[in-house]
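Engineer: Pasting the sequence and the predicted coordinates here, then a few questions.
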Amino acid sequence: MKIFLCGYMGSGKSAVAKRLAEKLMLPLIDIDDQIALIENKSVPELFKSKGELYFRKRENQVLQDVLEDPVSLLISLGGGTPCYANNLEMILSGKDSILIYLKASVEFLTKRLSSEKATRPLISHLESEEDLEDFIRKHLFERSYYYNQAKLKINIEGRDVDSIVDEIIENLK
C-alpha cells in the first residue's frame, strides 16, 4: 500500500506524515526531502539555481520511482506535486494507492505561512500579508481541483497532529 498526503504548503504534511508513519510502522518518503538529497541542495536553493520547471521535472521522476517501489510506503507530497505533469494520474492509478488531502482555509494558511516566507521559495518574494493571502487564495483555487480528487479529505484547522493522524487511521480501516 502507498499512502500519499497532499495539501497546500503549511498544511502540516511533514508533521502528520512523520507521526502517521510511526503509528502505521511504514517507511516515510518526503518528496521534497528526497529531491534535496538527490540534488544535494535545499529546495529553495534548487528553485533559485535551476528554477521551478527543473524542480517539477525532478519531482515527477522521484514520484515515478516511489510508485515503482514494491514496498508499502507513506509519501508526503510537495504542495504542488499533484498539480504538475501526470503526477495526479500516476498517484490515483497506482495499485493500492490512497491520496489524502490535508485541508485548510486561506486565512489559516496565511497566518501559518506569514512567518515562514523566507524558507518557502514560492512565497519568499511577497512583502505584505495581503499579498500573501491573495497568492494563497489564487493558488488554492487553482489546486483545489487536484486536491479534491483525494479519497480522504481531512480538515486540519485547530487540531493537533495526533487527532489528525487518528482520524486518518480510522478512515483507512
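Structural biologist: Here it is on my side, so go on. Numbers count the residues shown, from 1 in each chain.

Engineer: Going by C-alpha atoms from here, please, whenever you check contacts or count neighbours.
Structural biologist: Will do.

Engineer: residue ranges of the helices in this structure, please?
Structural biologist: All helices of the chain, identified by DSSP state H, fall at 13-24, 31-39, 43-68, 87-93, 106-113, 129-147, 161-172.

Engineer: Let me have these in CSV, extended by distance to G7.
Structural biologist: Shown next, in CSV, are the helices of the chain (distance: least, C-alpha to C-alpha, whole Å):
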stretch, distance to G7
helix 13-24, 7
helix 31-39, 13
helix 43-68, 16
helix 87-93, 13
helix 106-113, 11
helix 129-147, 7
helix 161-172, 13
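
Engineer: As a markdown table, those helices with distance to I75 and mean neighbour count would be great.
Structural biologist: Formatted as a markdown table, these follow (distance: least, C-alpha to C-alpha, whole Å; neighbours: other C-alpha atoms under 10 Å):
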| stretch | distance to I75 | mean neighbour count |
| --- | --- | --- |
| helix 13-24 | 7 | 18 |
| helix 31-39 | 7 | 16 |
| helix 43-68 | 8 | 16 |
| helix 87-93 | 11 | 17 |
| helix 106-113 | 21 | 17 |
| helix 129-147 | 15 | 17 |
| helix 161-172 | 14 | 14 |
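
Engineer: Run through the residues that contact the residue nearest to K103 when sequence neighbours are not counted.
Structural biologist: Spatial nearest neighbour of K103, chain neighbours left out: N155 (4.8 Å); criterion: C-alpha to C-alpha, 6 or more residues apart in numbering. Counting by C-alpha atoms under 8 Å, 6 or more residues apart in numbering, N155 touches L102, K103, A104.

Engineer: Could you rank those residues by neighbour count and give me the top one?
Structural biologist: For the contacts of N155, the largest number of neighbours (other C-alpha atoms under 10 Å) sits with L102, at 24 neighbours.

Engineer: ok, and here's another one to check against it:
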Amino acid sequence: MKNIILIGFMGVGKGSVAREVIKHSNYIAIDTDDLIESMENRKIKNIFEQDGEKYFRNIEHNISLWLEKSVKNTLISTGGGFYKVENLKKIGTIVLLDSPFDEIIKRIKAHPNATKKLKKRPLLNDMKKAKKLYDERRPEYLKLADIVVDVTNKSAKECTKEILKKVKK
C-alpha cells in the first residue's frame, strides 16, 4: 500500500473523507495541519497572525520531507496550500477532492460548527480574496492530481468508495 495524499481547497472535506477512508481500509490517517499545530503548540490561525504565511509554508516543507522519508501506508490529509511542496509526488498517490468554490462555501456554512470552521481558516476572512485564491490553486491541483474526485453533493462515504476503487487500479 502506498500513501494516499488528499489535496484540495480548504473546506472541501479532506478531513471528513480521511476519517471515512480509515474506517473502510487498512490505512491510518494523519493531517498535516494537525501536525503543524502539535509541533508549534498553537493554532494555524495564530501561526499566520504571529509569524506569517512564509513561516507556515516552511513548516509544511519540513513536514513534507519527514513524510517522504518516514511515512508509509498512510492517508495524508493536507492543508489547502500543502500541494506546493516540491516532493509531493514522492510521498504518495495524489487525490484531489474537487468542488466549485460556491459549493465549498455552502458546505462550510451548512456545517453545525460553521462559525468555528470559518474562524479556523484565516484565508477565508475575505471571500473575494478566497475566490481568487481558489481560482489560482484549482488548475495547479488538477495538474498535480493522480486521481480527481468531484465531491459535490456526495457524502464522505461515497467519496471514499470512489477513492479506494481508483487507488487499487
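Structural biologist: Cool, got the structure. Treat the numbers as computed from the prediction; the structure is a model and nothing was measured.

Engineer: sorry, back to before: against F55 of structure 1, how distant is the residue nearest to K103 of structure 1?
Structural biologist: 28 Å (C-alpha to C-alpha, to the nearest Å).

Engineer: do P27 of structure 1 as well
Structural biologist: With distances taken as C-alpha to C-alpha, P27 of structure 1 is found 24 Å from F55 of structure 1.

Engineer: go on, E157 of structure 1?
Structural biologist: 29 Å.

Engineer: Same question for I164 of structure 1.
Structural biologist: Applying C-alpha to C-alpha to I164 of structure 1 and F55 of structure 1 gives a distance of 29 Å.

Engineer: what's the answer for P82 of structure 1, then?
Structural biologist: From P82 of structure 1 to F55 of structure 1 the distance is 14 Å (C-alpha to C-alpha).

Engineer: what do you get for A17 of structure 1?
Structural biologist: Taking C-alpha to C-alpha, one finds A17 of structure 1 at 22 Å from F55 of structure 1.

Engineer: again with K2 of structure 1
Structural biologist: 23 Å.

Engineer: Need the counterpart of S99 of structure 2 in structure 1.
Structural biologist: The equivalent of S99 of structure 2 in structure 1 is A104 (alignment by TM-score structural alignment).

Engineer: My guess is that match contacts K153. True?
Structural biologist: No: with contact defined as C-alpha atoms under 8 Å, A104 of structure 1 does not reach K153; the gap is 10.2 Å.

Engineer: Map Y147 of structure 1 onto structure 2.
Structural biologist: Aligned by TM-score structural alignment, Y147 of structure 1 pairs with Y141 of structure 2.

Engineer: Could I get the contacting residues of that match?
Structural biologist: Residues counted as contacts of Y141 of structure 2 (C-alpha under 8 Å, 6+ apart) are I7, G8, Y83, L96.

Engineer: One more pass at 10 Å, please.
Structural biologist: Taking C-alpha atoms under 10 Å, 6 or more residues apart in numbering, we find Y141 of structure 2 in contact with 7-9, 80-81, 83-84, 94-98, 134, 148.

Engineer: Turn those into CSV, including distance to S70 of structure 2.
Structural biologist: Below are these laid out as CSV (distance: C-alpha to C-alpha, whole Å):
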residue, distance to S70 of structure 2
I7, 20
G8, 23
F9, 26
G80, 22
G81, 21
Y83, 18
K84, 20
I94, 17
V95, 20
L96, 23
L97, 25
D98, 28
Y134, 31
V148, 26
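
Engineer: From these, pick the one nearest G52 of structure 2.
Structural biologist: Set against G52 of structure 2, the nearest of the contacts of Y141 of structure 2 by C-alpha to C-alpha is G81 (13.8 Å).

Engineer: List the residues that contact the closest one.
Structural biologist: The neighbours of G81 of structure 2, taking C-alpha under 10 Å, 6+ apart as the test, are I7, G8, F9, M10, R57, E60, L133, R137, Y141.

Engineer: measure it to L65 of structure 2 for me?
Structural biologist: In terms of C-alpha to C-alpha, G81 of structure 2 sits 16 Å off from L65 of structure 2.

Engineer: can the contacts of N155 of structure 1 go into JSON lines with extra columns for distance to V43 of structure 1?
Structural biologist: Below are those laid out as JSON lines (distance: C-alpha to C-alpha, whole Å):
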{"residue": "L102", "distance to V43 of structure 1": "21"}
{"residue": "K103", "distance to V43 of structure 1": "23"}
{"residue": "A104", "distance to V43 of structure 1": "23"}
